[in-house]
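In: Mind folding the following:
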Amino acid sequence: MTEKPLILVTNDDGITAPGIRALIEVMKELGDVVVVAPDSPQSGMGHAITINSMLHLERVYIDEGNQEEYSCSGTPADCVKLAVREILKRKPDLCVSGINHGSNSSINVIYSGTMSAALEAGIEGIPAIGFSLLDYNYNANFEVAKKYAKTIAKNALENGIPEQVVLNVNVPNLPEKDMKGIKVCRQARANWEEEFDKRQSPQGKDYYWLTGKFVNLDHGDDTDEWALENGYISVVPVQFDLTAHHAITTLNTWDFNKT
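Out: Modelled structure (predicted):
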């Protein structure tokens, strides 16, 4: 009898978020599922890990399904580390993170807890995918995203993901009839123009809210932003080797003997 694929499911919105519940449901159609996810929202945590305080891990029973589920007091990256070192009896065949409530396209991948969990799995040599839906509503409709998550995850299990690569998948918030399909593309060159809204507490202390607007500086038709704006699901292969290989030759022309 062939062993079912083992799939680790995590996220950054918290273990009870509708997005992860939707992802668990669809992954159970593809294999045996183990869930390790934060006990509270961890959006924007990036690749933070817990080193100066205790981590708590608790077995939980949220749905009536037969999957193992654990709630973790740490970050998304912590969840993957604990899953690999303390919970899973073998290396999973796939790690999926999400479905995130909101976009993780272009520069957002740097800040994303969703993608950092997937990248942590990739560092461990586990094929991994981060899924996001461009709808920040807690009660967003994940039905279309579930369909495409299953298609992409099934392909990853059958074909493998290139070594040291993690997939960043974003789904536009559109009805299924308006979806044009899946487009493999590059990360757009974009950034946030940020400001801080400075206010004062009743006690007279200053405090700040981070605000700003997202600016797409990239007008190429091969980017994730273009794909999402034009009704496609974007799939960007992301690498965790941050070396700017093209810059090595230039840096080797510098005279490091100068004082």
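In: hey, let's count contacts and neighbours off CA atoms from now on
Out: OK.
In: Run through the strands of the stretch 51-200 of the chain in chain order.
Out: 57-59, 68-72, 94-101, 128-133, 165-171, 181-184, 190-200 (DSSP state E, counting those that start in this stretch).
In: which residues touch the next helix or strand after the last one?
Out: The reference is to strand 190-200. Per DSSP states H and E, strand 190-200 leads on to strand 206-216 as the next helix or strand towards the C-terminus. Identification of contacts with strand 206-216 by Cα atoms under 8 Å, 6 or more residues apart in numbering yields 188-201, 225.
In: same question, stretch 99-110
Out: Outside stretch 99-110, the residues touching it (Cα under 8 Å, 6+ apart) are 11-13, 19-20, 22-23, 46, 112, 114-115, 130-138, 140, 145, 168, 170, 187-191, 224-225.
In: re the thing from before, most neighbours among the contacts of strand 206-216, which one?
Out: Using other Cα atoms under 10 Å as the neighbour test, these are led by Glu225, with 24 neighbours.
In: hang on, that residue in a helix?
Out: Yes: the assignment for Glu225 by DSSP: H, G, I helix; E, B strand; the rest coil puts it in a helix.
In: Spit out the contact partners of the nearest residue to Gly31 once chain neighbours are set aside.
Out: Excluding its sequence neighbours, the residue lying closest to Gly31 (Cα to Cα, 6 or more residues apart in numbering) is Pro5, at 4.7 Å. Applying Cα under 8 Å, 6+ apart to Pro5 gives the contacts Leu30, Gly31, Asp32, Pro92, Asp93, Leu94, Leu157.
In: And stretch 103-117, what's buried?
Out: Within stretch 103-117, the residues that count as buried by 16 or more other Cα atoms under 10 Å are 103-109, 111-117.
In: Next, the second sequence, to be compared with the first:
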Amino acid sequence: MAKRPLILVTNDDGITAPGLRTLIHVMNSIGDVVVVAPDSPQSAMGHAITINSTLHVEKVTIDDGPQTEYSCSGTPADCVKLAVREVLKRKPDLCVSGINHGSNSSINVIYSGTMSAALEAGIEGIPAIGFSLLDYNWSANFKHCKPFVKTIASNVLENGLQDGVVLNVNIPNVEKDAIKGVKICRQARANWEEEFDKRTNPMGRDYYWLTGKFVNMDQGEDTDEWALANNYISVVPVQFDLTAHHAIQKLNTWNFES
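Out: Model (predicted):
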């Protein structure tokens, strides 16, 4: 009998999040699951790690299932670090993060705790995927995500990923029958046009709420934003090597002699 793969599951919405519970359920069907997830929401934490305070990991039972679960006081990246170094007896065959409540397409990947957990796994040499559903509602319906999540994860387990590559998967918020398929995409050139809503509290002290609108400047039909707008699941291979390789030749023509 073939040995079942060991799968690490994490997220940034917290260990009780419905998206995480859905992901655990799917992963239980294809491997042995260990969950190490934040004990509270950690959205938009990016790749933050805890260095100035202690970390706590507690074994918990959230709902029925064969999975082993741990609640962690740290960030999503902390969860992966602790899982690999302290919790797991061996390196997992796959790390999956999510399913995030909300989009992590385009520039959102920079801020995403979901994707930072996946990237941290990639740094450790673990094939990794971040999954997101384009619905920010806590009670979002993840049912239609299940077959696609299973298929994509199974493909990664079967085929592997190139060294340093992690998959960013976003799923449109439509019925299963409306999803046209899966598209391999590039990250769209888009960003947030941000504003701060300035207010004053009863003590006379100013405070701010971050607001803004998402602007897609990319008209390409090979992007994640195009795919999602047209009811495709977008799969973007991302990497943690941030070197702008195309700029090296130009920079080498500069004169740095004083």
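In: Now do the helices in the stretch 51-200 of the first structure.
Out: 76-82, 108-111, 113-123, 143-159 (DSSP state H, counting those that start in this stretch).
In: Among the ones you listed, which comes closest to His246 of the first structure?
Out: Minimum separation from His246 of the first structure across the helices of the stretch 51-200 of the first structure (Cα to Cα) falls at helix 108-111, 20.4 Å.
In: which residues in the second structure does that closest one align to?
Out: Using TM-score structural alignment, helix 108-111 of the first structure corresponds to residues 108-111 of the second structure.
In: Mean per-residue distance, that stretch versus the first structure.
Out: When the first structure is overlaid, stretch 108-111 of the second structure sits 0.1 Å from its aligned residues on average, using mean Cα distance after the TM-score superposition for the first structure.
In: picking that back up, winner for burial among the helices of the stretch 51-200 of the first structure?
Out: Highest mean neighbour count among those (mean count of other Cα atoms under 10 Å): helix 113-123, with a mean of 28.
In: and that one with strand 165-171, angle?
Out: With axes from the mean of the first three to the mean of the last three Cα atoms, to 10 degrees as the basis, helix 113-123 of the first structure and strand 165-171 are set at 160 degrees to each other.
In: which residues are contacting helix 113-123 of the first structure?
Out: Residues contacting helix 113-123 of the first structure (Cα under 8 Å, 6+ apart): 10-12, 42-47, 75-77, 79-81, 95-98, 100, 104, 109, 127-131, 164-166, 168, 240.
In: if you set the cut-off to 7 Å instead, what comes out?
Out: Residues from elsewhere that reach helix 113-123 of the first structure (Cα atoms under 7 Å, 6 or more residues apart in numbering): 11-12, 42-47, 76-77, 80, 95-98, 100, 109, 128-130, 164-166, 240.
In: Quick one: distance of it to the chain centre.
Out: 6 Å (Cα atoms, centre = their mean, to the nearest Å).
In: could you check the angle strand 94-101 makes with it?
Out: 170 degrees.
In: For the residue nearest to Tyr207 of the second structure when sequence neighbours are not counted, which residues are in contact?
Out: Nearest-residue entry for Tyr207 of the second structure: Arg199, 5.4 Å, with adjacent residues in sequence omitted and distances by Cα to Cα, 6+ apart. Counting by Cα under 7 Å, 6+ apart, Arg199 of the second structure makes contact with Asp206, Tyr207, Tyr208.
In: show me what contacts the residue lying closest to the last one once chain neighbours are set aside?
Out: Once flanking residues are discounted, Tyr208 of the second structure sits nearest to Lys198: 4.6 Å by Cα to Cα, 6+ apart. With contact taken as Cα under 7 Å, 6+ apart, Lys198 of the second structure is in contact with Asp206, Tyr207, Tyr208, Trp209.
In: And Leu57 of the first structure, by the same measure?
Out: Tyr70, Ser71, Cys72, Ser73.
In: Among those, which one sits closest to Ser53 of the first structure?
Out: Ser73 (10.2 Å).
In: Which of the helices or strands spans Pro237 of the second structure?
Out: strand 232-239.
In: Next secondary structure element downstream of that strand?
Out: helix 245-251.
In: That following helix: average distance to aligned residues in the first structure?
Out: Relative to the first structure, helix 245-251 of the second structure is 0.3 Å off (mean Cα distance after the TM-score superposition for the first structure).
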